[in-house]
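Colleague: fold the following, please.
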Amino acid sequence: MKGALAITISALLLVQPFLAAQLPTKTNHKLVTMSMVRPLVEHGRVGIDKCKTCIDFAGQALNELLNIILQGGVVGGCADLCNALASKTSPAIGTVCNILCDIVGIEEFIKIVQNADLDPIYYCELIPACPINDNGDAHFTSFQVSPKSGPQGVFDIDFTYESKNGTGTGEIAIEIDTLAPAGSYNGDIQLKAQPDPNCDPTQGPCEQWLPGTYTVKIAICNGECGSKHPHSAIYDETSATFTITQ
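Modeller: Alright, predicted model coming up:
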């Protein structure tokens, strides 16, 4: 099995490896980390939509659910917990909560929320809503940034990987080492290496994309990259560089 992605960045893998999307990023002072949670849908595969729905839900709701549980906000069953969640988030999230909670029952649902440790993929494997494949594999066959050198603007990040046994439910993570404190950017199939006009310096550092060499690192993982939970491992990782000239 072979797939190719052109920058997307923390993509949820479900056996068929192909995806491109546009999502907000997470950052810190040393790098811009672009991430997302979205399943790679293989047409005709049963259970993929349930996994995608669960991952989307967990990314938005796990922290709130844990706070509700720790604050003793669960009086009865799934309806009580999920209604409390809906009041803090949205009715749609409360509906998904009820569906997932009913699968395992309130006691097991609470245990899973607590054991997941805010890891959406592991949470959805425990429900279980996402498939597990601990014999999966993936290997990058190419990874490049183009142009290799140029002024501030758009840089394409392209990569290809191969999988002989398919992958487990996991993600692809790309991070960009920067020359100055990182800001907040939107990523799609292209990297916009230019200052974000909407970045508010009072809310955090804004990346200026100053002239110099930048390193782009990529990892493909079973489970969440860096997770210590079961069914988690780094399949492969590599890096490339590009230079901003002015």
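Colleague: C-alpha only now, for contacts and for neighbours.
Modeller: Fine.
Colleague: roughly how far does Thr243 sit from Asp196?
Modeller: 18 Å (CA to CA, to the nearest Å).
Colleague: hang on, Phe140 in a strand?
Modeller: Yes: when DSSP: H, G, I helix; E, B strand; the rest coil is applied, Phe140 is found to be in a strand.
Colleague: ok, and the closest non-adjacent residue to it?
Modeller: In this structure, Phe140 finds its nearest non-sequential neighbour in Tyr161, 4.0 Å apart by CA to CA, 6 or more residues apart in numbering.
Colleague: and the helix or strand where Phe242 lies, what's buried?
Modeller: With secondary structure defined by DSSP states H and E, Phe242 is part of strand 233-244. Residues of strand 233-244 classed as buried by neighbour count (16 or more other CA atoms under 10 Å): Ala233, Ile234, Tyr235, Asp236, Glu237, Thr241, Phe242, Thr243, Ile244.
Colleague: what's that strand packed up against?
Modeller: Where contact means 3 or more CA pairs under 8 Å, 6 or more residues apart in numbering; DSSP states H and E, strand 233-244 is packed against strand 139-146, strand 149-150, strand 212-222.
Colleague: now show me the structure for the sequence below, then we'll compare the two:
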Amino acid sequence: MNFKLLSLLIILTFASTTFSTKIKSFVGLRELTHQIEGYEICDKCYTFVEDNIHSTVNNIIHGGNKSCSDICSVLNSTSYDVCETMCETLGLELFMVLFSVVDPDPVYICELLKVCEINDNGFANVTSVTVSPTSAPQNTSFNVNVDYSVSSELGTGTIQVQVWAPGDGQVVTLNYLLEETTVGQYTQSFIIETYPNDNCNFTAGLYMVDVLICEGSCQSTHPHSKIYNLERSQFTITGNGGSGSGSSGSYLFW
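Modeller: Got it, this is the predicted structure:
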């Protein structure tokens, strides 16, 4: 085994023995709300972890673990500021434990940090999924409209949209964060742009759209996570579209 990697594993193992005790008293990350205006702290934590978990872990494994600035050096300026604040607040060893030992799961990590709420007694259902147009050529923007109901308030959950290409080839998985969603009826809309890209050529055929609503992250193996239900819809790409000028492989929601 690489000596640097072995040394890192020893450090992480030692640090993890004090993880539970330290995390219970952790409150410093909440100070981010005063430093980053315009964002809820759970949403900011979730977005940072989801966008940067893989590059941060890779940097730690490959030797970028001498200091907080060293770990965060691979990130852009905005993410760097959040990363360094989190790292300095938690401490270097605990930060590395959080990002290297826990199976990457943005919601669970932010719940451990006490910035995302936990509620194991929530309940929600996706009640309707519609796609328009139902059939169109490649390069079309397909609108996915999701209606869902919450019958018991959620803690921190997600709506996950999975688009499957013909032959069960997955095109995209998109996650949308739900924060302390109260009882009621809701609608969330997504746009799937079918411009050919490195991940999918969006060739002609039937595309299945699965929409899941979950407590925590969908498919997570961690505590406080479960799938409430799944609804399915579909759309058809009829053939090649025009040259177009849209953004390649962009998936939007509002």
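Colleague: can you pull the TM-score for these?
Modeller: The TM-score (TM-score structural alignment, normalised by the length of the first structure) is 0.63; 186 aligned residues with a CA RMSD of 3.1 Å.
Colleague: hang on, the earlier thing: quick one: map the residue nearest to Phe140 of the first structure onto the second structure.
Modeller: Using TM-score structural alignment, the partner of Tyr161 of the first structure in the second structure is Tyr148.
Colleague: hmm, that match is touching Val126, no?
Modeller: Yes: at 4.2 Å, Tyr148 of the second structure counts as touching Val126 under the criterion of CA atoms under 8 Å.
Colleague: those two: which is more packed in?
Modeller: Each of Tyr148 of the second structure and Val126 has its neighbours counted (other CA atoms under 10 Å); Val126 has more, 23 against 18.
Colleague: can you map out the strands along the stretch 1-150 of the second structure?
Modeller: Along the stretch 1-150 of the second structure, counting by DSSP state E, counting those that start in this stretch, strands occupy 123-132, 135-136, 141-152.
Colleague: turn the ones you listed into JSON lines, columns for distance to Phe3 of the second structure.
Modeller: Formatted as JSON lines, the strands of the stretch 1-150 of the second structure follow (distance: least, CA to CA, whole Å):
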{"stretch": "strand 123-132", "distance to Phe3 of the second structure": "48"}
{"stretch": "strand 135-136", "distance to Phe3 of the second structure": "55"}
{"stretch": "strand 141-152", "distance to Phe3 of the second structure": "50"}
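Colleague: circling back: and Leu70 of the first structure, which of the helices and strands packed on strand 233-244 of the first structure is closest to it?
Modeller: strand 212-222 (29.5 Å; CA to CA).
Colleague: and Glu93 of the second structure, how many neighbours does it have?
Modeller: 20.
Colleague: contact partners for the counterpart of Val113 of the first structure in the second structure?
Modeller: Using TM-score structural alignment, the partner of Val113 of the first structure in the second structure is Phe99. Phe99 of the second structure makes contacts with Ile53, Thr56, Val57, as judged by CA atoms under 8 Å, 6 or more residues apart in numbering.
Colleague: that's a helix at Val172 of the second structure, yeah?
Modeller: No: counting by three-state DSSP, Val172 of the second structure falls outside a helix, being strand.
Colleague: isn't it up against Val163?
Modeller: Yes: assessed by CA under 8 Å, Val172 of the second structure is found in contact with Val163 at 5.5 Å.
Colleague: neighbour count: those two, which is higher?
Modeller: Legend: neighbour count by other CA under 10 Å for Val172 of the second structure and Val163, higher for Val163 (23 against 18).
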